[in-house]
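> Have a look at this prediction, sequence included:
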Amino acid sequence: MSETVIGVIGGSGVYEIDGLEDARWQAVDSPWGTPSDQILTGRLDGVKMAFLPRHGRGHVHSPSTVPYRANIDALKRLGVTDVISVSACGSFREEMAPGDFVIVDQFIDRTFAREKSFFGTGCVAHVSVAHPTCLRLGAACATAAEAQGVTVHRGGTYLAMEGPQFSTLAESRMYREAWGCDVIGMTNMPEAKLAREAELCYASVAMITDFDSWHPDHGAVEITEIIATLTGNSQKARNLVAALPGLLGAERAPCPHGCDRALDFAVMTAPDKRDPALLAKLDAVAGRVLGA
């Protein structure tokens, strides 16, 4: 058994964890750059927690400029074992309505302006993301949300777009009808891929704020309605996070799905051909298999 350390990456409207004991904001140095913000650490019901505002306090980073590698690396350096991503999204499904939560289990990655891997020339690795989220962690998030009356959809495909603009009508129809996506957002990729490379269990809680542009009533939705839904979702998300320590416990067994062993057979570069400079940067992310 090891110690559970829950990391929460909060998206739009989610900037803190309520009720943290011994709470303090701390800077974490990363060889992959400066994280989005300092990280709020503390304990909740006896379980270690770390909270990172994805866009930075005051929403200073666009989806394209979020330092995803630095964020995941910093959480890993703090000993985080389980990462819960909380983010706003649009819906492609009538039955997935504003105010509902979707526990994402698949992604289609349409981003193109972001660094998507910790590995590269000098240390090549290929991890499997066939199942990019942790079913155990996702189930805990669903249970926590359902307990407070939130309508939760267990499973869904998230279309990750580059942004910062929203979809055209033609794109929205294609994602919904031809590609079979359920929700759309701008921030879960490459975050989920990087979490897998860092051997972190990762769950995505997508909070629906609106129907995307495919919906005939989309144009009639006022920004004030979206903000009101976002505000309501944010409180629900904080309540969800507050319930997780009780569900996950202070101790954890190895992940039954192998998230924490994703690098076992992933590194391809021969030991004598590995770049020492890159290995030094990988000390937190891949130290378990590289011997750092």
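Nice, I can see it.
> make it CA atoms for all contacts and neighbour counts henceforth
Noted.
> any idea which element residue 205 lies in?
Here residue 205 sits within strand 201-211, counting by DSSP states H and E.
> which other helices and strands contact that strand?
Under the contact definition 3 or more C-alpha pairs under 8 Å, 6 or more residues apart in numbering; DSSP states H and E, strand 201-211 sits against strand 82-91, strand 101-104, helix 135-146, helix 191-197, helix 223-248.
> try this one next to it:
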Amino acid sequence: MTQTVLDTEPDHSVEELEDLAYELRRLLLNLCGTYEGAVHIGGDLSVADILTALFHRGLRIDPNDIRNPARDRFVLSKGHAAVCMYIAMAMRGFFDYDDIVATYGQLDSAYGMHPCKVQLPGVEASTGSLGHGLPLAVGMALSARHRRETHRVVTLMGDGETGEGSVWEAAMAGRSQKLGNLVAFIDRNRQLMTSFAEERVMFEPYPDKWRAFGWNVVEVDGHDMRQLVDAIDALPDPTSDVPTVIICETVKGKGVDFMERNLAWHAGSLGAQDLERAMAALEASRNKEAH
């Protein structure tokens, strides 16, 4: 089948992506400080680098041609990280950040706590119920194969949701159907909503579980932009027959010291003092990493 030409912007350098990830975190904190309700800020911060790498380098997408059949499809399986995705997409040119801040969480807003493809064109799937993103991605990747299309289908899951049986049924189906056009990123921050992962669910030996299901397994530091870029650049061709999972070791609340690995910051809001403190912590973290 002839593929429609897809124009995308030139690749960003690792340094440029690091700057974009910092800006994404800054905008996240700003929204959390202006919204009166709770934002899932801990998990948003842990996926900021991953979403930056995807939307500014890894995904073949065009915000000016959102229905181009040649585009890559992205499914945010951990739907409660929607704010991070909205802002990443806004920074890529899909939406206006000020609109997100002005309307987030309001009745009839396109920017809900979980993404809705009906409300927000450019979002490929409505998500929120955990464990559903990979099954959706398998179906989308299989459909692409039947249509002889060569785009990728990418999903981002939290490690906690991979305790769902539906994830492993989908993992088995993805390998059985030889879906080399399927890529799963996992935010391995090792925290659930109210506990640390291994206290409630024994995930380890985690990478070996995916290998046992026949997947190509890549392990990276999910906050190291060079490793993320290298993993994306080394993905097998979409016409190959083995799906890939990229397991990203992350820190929940990354970049804000009083939120990092703190169960109290699964979700929350920031008053004026907390926002100032969080911004200062983010800046200090950036300066420390720069040196």
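Arrived safely, thanks for sending. On a predicted model such as this, the values are computed, not experimentally measured, just so you know.
> And the TM-score between these chains?
With the length set by TM-score structural alignment, normalised by the length of the second structure, the two chains reach a TM-score of 0.28; 137 aligned residues with a C-alpha RMSD of 6.2 Å.
> Same list (the helices and strands packed on strand 201-211 of the first structure) but as TSV, adding distance to residue 42 of the first structure.
Formatted as TSV, these follow (distance: least, C-alpha to C-alpha, whole Å):
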stretch	distance to residue 42 of the first structure
strand 82-91	15
strand 101-104	26
helix 135-146	20
helix 191-197	21
helix 223-248	12
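> Would you reformat these as JSON lines and include distance to residue 289 of the first structure and mean neighbour count?
Below are these laid out as JSON lines (distance: least, C-alpha to C-alpha, whole Å; neighbours: other C-alpha atoms under 10 Å):
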{"stretch": "strand 82-91", "distance to residue 289 of the first structure": "19", "mean neighbour count": "26"}
{"stretch": "strand 101-104", "distance to residue 289 of the first structure": "29", "mean neighbour count": "27"}
{"stretch": "helix 135-146", "distance to residue 289 of the first structure": "24", "mean neighbour count": "20"}
{"stretch": "helix 191-197", "distance to residue 289 of the first structure": "11", "mean neighbour count": "25"}
{"stretch": "helix 223-248", "distance to residue 289 of the first structure": "26", "mean neighbour count": "18"}
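> so residue 49 of the second structure touches residue 25, yeah?
No: counting by C-alpha atoms under 8 Å, residue 49 of the second structure stays clear of residue 25, with 9.0 Å between them.
> other SSEs contacting the helix of greatest length in the second structure?
Determined from DSSP state H, the single longest helix within the second structure is helix 14-34. Contact partners of helix 14-34 of the second structure among helices and strands, from 3+ C-alpha pairs under 8 Å, 6+ apart: helix 41-53, helix 82-92, helix 225-233, helix 272-290.
> I'd like to know which elements the helix or strand just after the first one is packed against.
What it means is helix 41-53 of the second structure. The helix or strand immediately downstream of helix 41-53 of the second structure is strand 73-76, counting by DSSP H and E. Packing contacts for strand 73-76 of the second structure, counted by 3+ C-alpha pairs under 8 Å, 6+ apart, involve helix 133-146, strand 153-158.
> hang on, residue 188 of the second structure packs against residue 198?
No: judged on C-alpha under 8 Å, residue 188 of the second structure makes no contact with residue 198 at a distance of 11.5 Å.
> So for the two, which sits in the more crowded spot?
Per other C-alpha atoms under 10 Å, whichever of residue 188 of the second structure and residue 198 has more neighbours is residue 188, with 23 against 13.
> what's the distance between that one and residue 50 of the second structure?
For residue 188 of the second structure, the distance to residue 50 of the second structure equals 11 Å [C-alpha to C-alpha, to the nearest Å].
> The stretch 151-291 of the second structure: strands as residue ranges?
Along the stretch 151-291 of the second structure, counting by DSSP state E, counting those that start in this stretch, strands occupy 153-158, 182-188, 216-221, 244-249.
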